[in-house]
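Asks: Just need the structure, nothing else, for what follows:
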Amino acid sequence: MLDTITSINSAVNGVVWGPIGLALLFGTGLVMTVRTGGFQFGHVGHWMKNTIGAIFTNKKVTAHTNKEDMAISQFQSLCTALAATIGTGNIVGVATAIISGGPGAIFWMWVMAILGMMTNYSENVLGIFYRRKNEKGEWSGGAMYYLADGLGAKKGCRALGRVLAVLFSCFCVLASFGIGNMSQINSIAGNMSSAFNIPNVVTGVALVLLSALVILGGLKRVAAVTEKIVPVMAIMYIVGALIVVGAHFTAIPAAFAAIFKGAFALPAAGGGILGYGISQAITWGFKRGAFSNEAGLGSSVMVHSSSNVREPVQQGMWGIFEVFADTIVVCTLTALVVLTTGFVDLETGHMLSDVQGSALVGQAFSTVFGHYGPKFVAVSILLFAYSTVLGWSHYGTKAFEYLFGTKASVGYKVVFVGMVMVGATMKLGLAWDLSDTFNGLMMLPNLIGVLALSGTVAKITKNYIERQLCGRNIAPMWSAFEIYQKEEEAQEAAEVQLDKAANE
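Replies: The predicted structure follows:
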């Protein structure tokens, strides 16, 4: 029975994470880049100013909503989304990409990220535009909503949209227990055991109790925790990685040369061939890049849709920054840590160490921090992986809510917390493989929806640019539903009056 499941899973995985799935992922990013006029290139200053820049200049971005308002702030939605995306993929995934695809895989991770910025942007724009309010007054959005209400509104596509919405939700719930829970917890338990000799059971019990306190408290509590964890863990890891790379700064030019040469399998200085060939570099770069930033999977849009933002494009820009921070910043630093510390032959691309995954990164950190290197990586994985669990708990909750209703989501949360102990104490070989497949299966219906609604994304983007950048007085496109559009217009009018009164 297990052999049959394994063989079926391998076949399906070979499709969703093979050439077909990766080509669809690449193609969607390319289509959305073209249809939005290369928004991520042409408006770099604008989206940087309105995301990371706005954190320091616009109080509305970080302002907490009142208890009656069930939405979360834009900054909280970013931190919760980053909590789910900045995970083991940024450490283990990057190391695996270099080991399996050579240094050139990092270049193709960048390519996937640059195009993935617009895939993530499009998901968030559609998420805000098609979101609805549930029985509790919370915003609910995600691929299932724009599949059912967006794709489903097109002529002859009603049934298709609803079927794809249900499939996406089912795949998301299943993936949340694997990639979003047990595999992350298993990585934490293994690293804490090897670095600090803490038994897996002890780690499991501690994380179950912590998870119960946070996850059962709902999205607002999850967001309150992630907005504190994510900045700390990101800064801590970035500073640590910069220290290691700075200590080996003379190797930085050679590291970048290895990345670019390996990306196209160009001849190295000694006449040999760098890396493992262009096909391996592309495959592992695309695969690990998608695993790291999750652009195209339709996952992070479920928390972005809960933001108190009114403009779909505003939340779309946070999606661009999310991919930028995850892959262009964090993954690049991990790659430089590995490549500059002498564990890879930068002339041939071959590994000079036989350790794998996080152990390789820990070994690289030990060149500067000594025996504290692996401990630093273990703590980083603890924060990265556990924050991923918190983010995915919301994704699974929203998918379960779509399938079975708001009240049933409480039961999902209880089971999700219970699976933390399973992840900490069991060997999860097949479970990991299955969840990786379900994670990839989420991508297929989501990308179909994004491509089918690419015209809608283009219209919303054009509307925003004309209003906000060109100063034209035209009606905004905030919601696909008239009731929410009018609510937002009324709320904006009230805010304008308050601002006038405050300035008088």
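Asks: alpha carbons only for contacts and neighbour counts from here, please
Replies: Will do.
Asks: Please name the residues that touch the residue nearest to Val422 when sequence neighbours are not counted.
Replies: Leaving out its chain neighbours, the residue that sits closest to Val422 by Cα to Cα, 6 or more residues apart in numbering is Met182, at 6.8 Å. Remark: with contacts taken as Cα atoms under 8 Å, 6 or more residues apart in numbering, Met182 is in contact with Met419, Val420, Val422, Gly423, Ala424, Leu428.
Asks: how about the helices in the stretch 101-250 of the chain?
Replies: 104-129, 143-149, 158-177, 183-196, 200-215, 219-247 (DSSP state H, counting those that start in this stretch).
Asks: Can you pull up the most central residue in this structure?
Replies: Against the mean C-alpha coordinate of the chain, by Cα atoms, centre = their mean, the closest residue is Thr85 at 3.3 Å.
Asks: So which bits of the strand or helix carrying Gln491 are buried?
Replies: Per DSSP states H and E: Gln491 is located in helix 482-503. In terms of neighbour count (16 or more other Cα atoms under 10 Å), helix 482-503 has its buried residues at Tyr484, Gln485, Glu488.
Asks: Not counting residues beside it along the chain, what's closest to the last one?
Replies: Distance criterion Cα to Cα, 6+ apart; nearest residue to Glu488, sequence neighbours excluded, is Arg310 at 6.9 Å.
Asks: Let's compare: structure for the following, please.
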Amino acid sequence: MQHLNDILSLIDSYIGGSYWFVALLLLTGLFFTVYLQFPQIRFFKHAIDVVKGKYDEKDDEGDTSHFQALATALSGTVGTGNIAGVALAIHLGGPAALFWMVVTAFFGMTTKFVEVTLSHKYREKTADGTMAGGPMYFMKNKLNMNWMAVLFAIATVLSSFGTGNLPQVNSIASSMFATFGVEQYITGAVLSVMLAFVILGGIKRIASVTEKLVPIMAVIYFIGCLAVIFYNFENIPSSIARVVGDIFSGTSATGGFLGATLAFAFNRGVNRGLFSNEAGQGSAPIAHASAKTKEPVSEGMVAILEPFIDTIVICSLTGLALLSSNVWREKVDNTFQQTDMQVLNTVYDDSKNNPNNDREKLAYHISGEETLPVFDGELNVVNGTIKNTVTLIHARSLAEDVKVTYQGQPYSGHLKVTKGKVQWKDGLVITGKSLIHSAPLTSLAFSRSYFGEYGKYIVTIGLLLFAFSTAISWSYYGDRAMTFLFGSASVKYFRIVYVGAFFIGSFADTTIIWTLSGITIALMTIPNLIGLLILRKDMKDSLNTYWDHMENKFGIKR
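Replies: Predicted coordinates for the structure are as follows:
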């Protein structure tokens, strides 16, 4: 598994984790924001009116209402990215990563507007009478680039597993185990049955479920975030100051957090921002293609609201909860994961006044700017304690109070280490104090609130609803891509595999799943953004046509 993660990380470093990918994403949003004269600001109120159904017409063709399409698309984006993804971004890049997530969302509002409009414009009616759309259809029907359409559709199928399936159920199962002690495979089995029931009903059942789930889960999570923020209200000014103050400098070491560079905060903030709201990825247009309207731009207007709700509102609230509670820089008792752990060849001290500047050395090491010597050989463990003069790094922090157990008992013996990585075996557990990340970090933050220890239940329930609804929506994205590639008959086979993978993902390695998600996101995003840029004039013409229609039909001027 470690070898597989290393391979996936290397692939991700050249695409989703690269700076050129981040630049392509942001610059595309910036270009369309200027080219279309800030539509995310000018059309924001109009977008709300469209969602309300104010401009619906009787002869509109489609499968769902504007609100149902928005709810389905939101259920696909509001998921682990809002709970686990924000925590991971801050864990990796410090408070400034939150700022770059919000910036990504602001420009992403325009990107969503464009991709949904063009995808809706070139949608098709399938043999079973339902609507099918998405970037693959404008690539095929307008650009006449069938090879790009096929590439995007294949990436969508892969991403349905890497984005909407595996990381979602993994976060749910981990949270259920941490909170209630329910074994991961049991959670996976129950939810897999529920998932199968919903997705077999197609888009109408999916829309019916998501339009109820999204408002409920948003309210529950909103209350939980506010309970943390107001409980730690005295820390809000310093938290905001950290976000703003670290934008152009990176975050220096504080507590157990060893620091993060500006480049790392920028990269992780933008990357996690995309994972959260999916602007530019081309996934949401597949859901919006089902909406009832003859004007593609009207559905694009609806899509403007998605990154705002998903990232600017929900992710910002999560970020403030994490920062105001200070849990992002605290070491806590933790069960170590193999892929998050590394053994260094000597002893380091991360205390603030260390004369050897060990904190700075460790910070450079975990950021990849410099490399410290790693341990190769065998660790001598006596009654659960490592006797070698080594340092364990876990979750980008110096581990403390490390204990080794085997089959529930203190371990005595030797552990083989190759290039700093412990060779794991069944029954081996290594625990200690370190930073934590993803959903467990958010759960810890929610326990520092008016609800006390009960606060973590809000995260668990919120994660259950958020992530499950995301899995539902992504099953639809995958089956539309399968329909495009192989026809409607292939959908039933996709659904069987999708449900099976959902079960397996409940107990698979978390780090590998997150790495896989980054790769599949990039494989969808790159061809989609290229297509949008090519069709920039088409988008502007469509916008002009829309306002002519609105003026003639409803007397509304742009």
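Asks: Output the helices of the stretch 101-250 of the first structure in CSV; the columns should cover distance to Asp345 of the first structure and mean neighbour count.
Replies: Converted to CSV, those look like this (distance: least, Cα to Cα, whole Å; neighbours: other Cα atoms under 10 Å):
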stretch, distance to Asp345 of the first structure, mean neighbour count
helix 104-129, 13, 29
helix 143-149, 43, 28
helix 158-177, 37, 22
helix 183-196, 27, 22
helix 200-215, 36, 18
helix 219-247, 16, 19
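Asks: got those as CSV, with distance to Ile98 of the first structure columns?
Replies: CSV is the format used below for the helices of the stretch 101-250 of the first structure (distance: least, Cα to Cα, whole Å):
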stretch, distance to Ile98 of the first structure
helix 104-129, 6
helix 143-149, 32
helix 158-177, 25
helix 183-196, 19
helix 200-215, 29
helix 219-247, 17
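Asks: What's the match for Ile238 of the first structure in the second structure?
Replies: Mapped onto the second structure by TM-score structural alignment, Ile238 of the first structure lines up with Phe222.
Asks: how about its match, what does it touch?
Replies: Phe222 of the second structure neighbours (Cα under 8 Å, 6+ apart): Ile314, Leu317.
Asks: and Leu379 of the second structure, helix, strand or coil?
Replies: Three-state assignment for Leu379 of the second structure (DSSP: H, G, I helix; E, B strand; the rest coil): strand.
Asks: Could you report the neighbour count for it?
Replies: 20 (other Cα atoms under 10 Å).
Asks: Surely it and Lys416 touch.
Replies: Yes: applying Cα atoms under 8 Å, one finds Leu379 of the second structure in contact with Lys416, separated by 6.4 Å.
Asks: Look up how far Thr226 of the first structure lies from the aligned residue in the first structure for Val243 of the second structure.
Replies: Counting by TM-score structural alignment, Val243 of the second structure corresponds to Ile259 in the first structure. As judged by Cα to Cα, to the nearest Å, Ile259 of the first structure and Thr226 of the first structure stand 33 Å apart.
Asks: cool, and Ala265 of the first structure?
Replies: Shown here: Ala265 of the first structure relative to Thr226 of the first structure, a distance of 41 Å by Cα to Cα.
Asks: With Val361 of the first structure instead?
Replies: 25 Å.
Asks: Trace the residue nearest to Glu488 of the first structure over to the second structure, please.
Replies: Matched to the second structure by TM-score structural alignment, Arg310 of the first structure sits across from Lys294.
Asks: what are the ranges of the strands in the first structure?
Replies: Assigned by DSSP state E, the first structure shows strands spanning 132-133, 139-140.
Asks: Would you mind giving the residues in the second structure matched to the last one?
Replies: Just to be clear, that refers to strand 139-140 of the first structure. Using TM-score structural alignment, strand 139-140 of the first structure corresponds to residues 131-132 of the second structure.
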